[in-house]
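In: this one's structure only:
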């Protein structure tokens, strides 16, 4: 006797209707999860639009949608990034490495069909291994949530049902790298030792830590990008960020940028480190259900103009490579964290912050987080498989 639920059909996204269904199924399958934050529809559509998302400048992407009895029941992207293919294999990416992401499925058999279709597409394109999920780039939402399902994600982080983990692992995927985020109660002063390190840095005339200047946004963004590309260049999974991606991301994030939440540290007059903190816009987005109209737009705009009771997230920080593993690197990090902590607490009514993601083997950054009494609250696993 056949499956009364009907056969699963996985087809490429081709038409405007397919694209709409690809977006819709994400909302349909996650609506019942109390900790899922629905993305703004316009941003979700822009992410998969080759005319708008500069990731497509250097990547080849195919979207697939799964249907059963004509109804959408899952989705997946299959893609490879030409910049990633040019990276050294010891850094995780490299020749022959493809990815899949933007994964949703209503059952394990749908998950299996989608993953197998993505793998087949990657093989046809000459890929020999997979790192997944990547939705879409390592700079966007990498990894599958494998710890921390009991609370919502902060801005620019993903959220997935706990049952996706066994479904993915059943397809022969094994952990390649783990990414951690840390939760920090910013109401408490840092330990005395850390306070002494910060005080010592403040007395050092060679160190200057300043707020960014939003009126000089493009130049400040270029400085941060220069430090970032140098600081992260040997990290696992690193892929260079293009100028168009910087401009695109900067335009999207500019409304959230607050000068007192982003710091640049100079040493002997040279910018050597930065720390970026964003108010957690996911909180008001969740409250409006991801819908800007008819009234969500006004509520969200008012919050963005003056974030209140706003939790914070530190999505990016970096110290130039020649200073990494030095005492100075840690000192600069502690100073920037402390100055941002003070501003978040007094100006925005924040009580907590999330730091990360941080690679599980990044000993320096993990040690800094632990030194200020931050605790791991989420883990995202990037899986690998040979094709």
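Out: Received it, and whenever you're ready, just let me know what you need. Note that the structure is a prediction, hence the values are computed from the model and not measured. Numbers count the residues shown, from 1 in each chain.
In: Only C-alpha atoms from now on, for both contacts and neighbour counts.
Out: Noted.
In: So which elements touch the longest helix seen in the chain?
Out: Longest helix of the chain, by residue count under DSSP state H: helix 327-348. Applying 3 or more CA pairs under 8 Å, 6 or more residues apart in numbering; DSSP states H and E, we find helix 327-348 packed against helix 192-202, strand 262-267, strand 270-279, helix 363-371.
In: So for stretch 131-146, first residue to last residue, what's the gap.
Out: Terminal residues of stretch 131-146 are spaced 16 Å apart (CA to CA, to the nearest Å).
In: Please identify the most buried of the helices and strands packed on helix 327-348.
Out: strand 270-279 (a mean of 23; mean count of other CA atoms under 10 Å).
In: second one coming, line it up with the first:
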């Protein structure tokens, strides 16, 4: 294999694997029957590819391909197989199956790397069943204590430990990785609008989640004059309007989202006395996300004071901006240049397991575009060509790191 002929994956085989994995269920909550079925299918494919499998105490699954140096720490690829409702067959699964296709392609070419290769399947990345999201990788990296993770319960009171029963393993948490690479759909419009198949991910945005509770007075809609009302919903609406103005002050990169709103004891003829809503703040710079949180708190308190309402604001989760490793980024850049695939640098707007891993070992990500595809009823559709090209880049980057 010459330098002018980089190794490529079998794109059709990868595509077929994605479609077969999708048949395990469009919605696969973490540690559900559907999730375990997906893991079992992946394990079967890995065994066919000559890999060994094990898990750790939180249920993260690892498939290993031996290298010439059996004592060297592995170069790891991975993502997740659990999915959020309404997601696509590419979210998470693409990173896992692109990694498997890397191994299959190395097998086809009869290439053994110096370092071992591993594929990690992190549990509960989507966070739809257990909070927080990315629980498996956070526990592996030591950001969440194992006991806390195992005792975390879903909405029905089922703990991770109960859901995981019989599916844990003996691999130690926090063991050393030489590097970590994660291929993923972008889950945004940047690459699609630019008409580019590859995004070289340089890092992840800072994220701040706030839980807001607005308290006024419940009263009858027909007997309470407007001037005497303490309407929690109108107050919350005014607060949300101020948050939209806040976002404009932090352009072009600041993002503000209110994703959930709940009226307590809602009724058609009742003035809402309590409203809860969530605020999602994002920015690539830590100093800016800190300013956005402070301004959010000030704005909400000002609106509450003006309307005679009480407001409580609780930080639910905070993740600092995550710069990825320059060496891993360089490996991706070299791979995409050798393949002559159009590309651009990009910052991840969504949270991914790689952001936890970046605090543990040299890490980065590779994005491919996703787009709306109404014909297939998927909001995050990736084309076979983009799927293949992303895996080609992953192969080249990993091969370079595993032989360095």
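Out: Nice, thanks for sending it over. Since this is a predicted model, take the numbers as computed values, not measurements.
In: Superposed, what's their TM-score?
Out: Here the superposed chains carry a TM-score of 0.30, computed using TM-score structural alignment, normalised by the length of the first structure; 183 aligned residues with a CA RMSD of 6.5 Å.
In: circling back: and the helices and strands packed on helix 327-348 of the first structure: which comes nearest residue 352 of the first structure?
Out: strand 270-279 (10.7 Å; CA to CA).
In: which residues of the stretch 201-350 of the second structure fall in helices?
Out: 232-249, 286-307, 326-339 (DSSP state H, counting those that start in this stretch).
In: a markdown table please, covering the ones you listed and showing distance to residue 211 of the second structure.
Out: Output for the helices of the stretch 201-350 of the second structure, formatted as a markdown table (distance: least, CA to CA, whole Å):
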| stretch | distance to residue 211 of the second structure |
| --- | --- |
| helix 232-249 | 12 |
| helix 286-307 | 11 |
| helix 326-339 | 35 |
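In: Can I get those in a markdown table including mean neighbour count and distance to residue 183 of the second structure?
Out: Listed next are these as a markdown table, based on neighbours: other CA atoms under 10 Å; distance: least, CA to CA, whole Å:
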| stretch | mean neighbour count | distance to residue 183 of the second structure |
| --- | --- | --- |
| helix 232-249 | 18 | 30 |
| helix 286-307 | 17 | 25 |
| helix 326-339 | 19 | 11 |
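In: Out of the ones you listed, which gets nearest to residue 393 of the second structure?
Out: Closest among these, using CA to CA: helix 326-339, at 5.5 Å.
In: so the longest helix of the first structure versus strand 270-279, what angle?
Out: Put simply, helix 327-348 of the first structure runs at 40 degrees to strand 270-279, going by axes from the mean of the first three to the mean of the last three CA atoms, to 10 degrees.
In: Just the angle for helix 327-348 of the first structure relative to strand 262-267, thanks.
Out: Angle, helix 327-348 of the first structure to strand 262-267, by the same axes, to 10 degrees: 150 degrees.
In: right, and the helix or strand after helix 327-348 of the first structure?
Out: Moving toward the C-terminus from helix 327-348 of the first structure, the next helix or strand (DSSP states H and E) is strand 352-359.
In: Which positions in that following strand come out as buried?
Out: Buried residues in strand 352-359 of the first structure, counting neighbours by 16 or more other CA atoms under 10 Å, are found at 352, 353, 354, 355, 356, 357, 358, 359.
In: re earlier: just so I know, which of the helices of the stretch 201-350 of the second structure lies nearest residue 95 of the second structure?
Out: Among the helices of the stretch 201-350 of the second structure, the nearest to residue 95 of the second structure by CA to CA is helix 326-339 (14.8 Å).
In: Going by contacts, tell me the helices and strands next to that closest one.
Out: Secondary-structure packing of helix 326-339 of the second structure (3+ CA pairs under 8 Å, 6+ apart): strand 198-204, strand 363-368, helix 384-402.
In: Swap in 10 Å and give it another go.
Out: Packing partners of helix 326-339 of the second structure (3 or more CA pairs under 10 Å, 6 or more residues apart in numbering; DSSP states H and E): strand 179-185, strand 198-204, strand 343-348, strand 363-368, helix 384-402.
In: nearest to residue 301 of the second structure, of those?
Out: strand 198-204 (29.7 Å).
In: For that closest one, buried residues please.
Out: 198, 199, 200, 201, 202, 203, 204.
In: Just the angle for it relative to helix 384-402, thanks.
Out: Angle of strand 198-204 of the second structure versus helix 384-402, following the same axes, to 10 degrees, is 60 degrees.
In: now the angle from strand 198-204 of the second structure to strand 343-348?
Out: Comparing the axes of strand 198-204 of the second structure and strand 343-348 via the same axes, to 10 degrees yields an angle of 30 degrees.
In: which secondary structure elements does strand 198-204 of the second structure contact?
Out: With contacts defined as 3+ CA pairs under 10 Å, 6+ apart, strand 198-204 of the second structure has these neighbours: strand 179-185, helix 190-194, strand 322-323, helix 326-339, strand 343-348, helix 353-357, strand 363-368, helix 384-402.
In: 8 Å instead?
Out: strand 322-323, helix 326-339, strand 343-348, strand 363-368, helix 384-402.
In: related to what we said a few turns ago, nearest to residue 100 of the second structure, out of the buried residues of strand 198-204 of the second structure: which one, please.
Out: Minimum distance to residue 100 of the second structure across those is 19.1 Å, recorded for residue 198 (CA to CA).
In: related to what we said a few turns ago, would CSV of the helices and strands packed on helix 326-339 of the second structure with distance to residue 237 of the second structure be doable?
Out: Converted to CSV, these look like this (distance: least, CA to CA, whole Å):
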stretch, distance to residue 237 of the second structure
strand 179-185, 34
strand 198-204, 30
strand 343-348, 30
strand 363-368, 36
helix 384-402, 41
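In: So for residue 160 of the second structure, which of those sits nearest?
Out: Closest approach to residue 160 of the second structure among those (CA to CA): strand 179-185, 24.6 Å.
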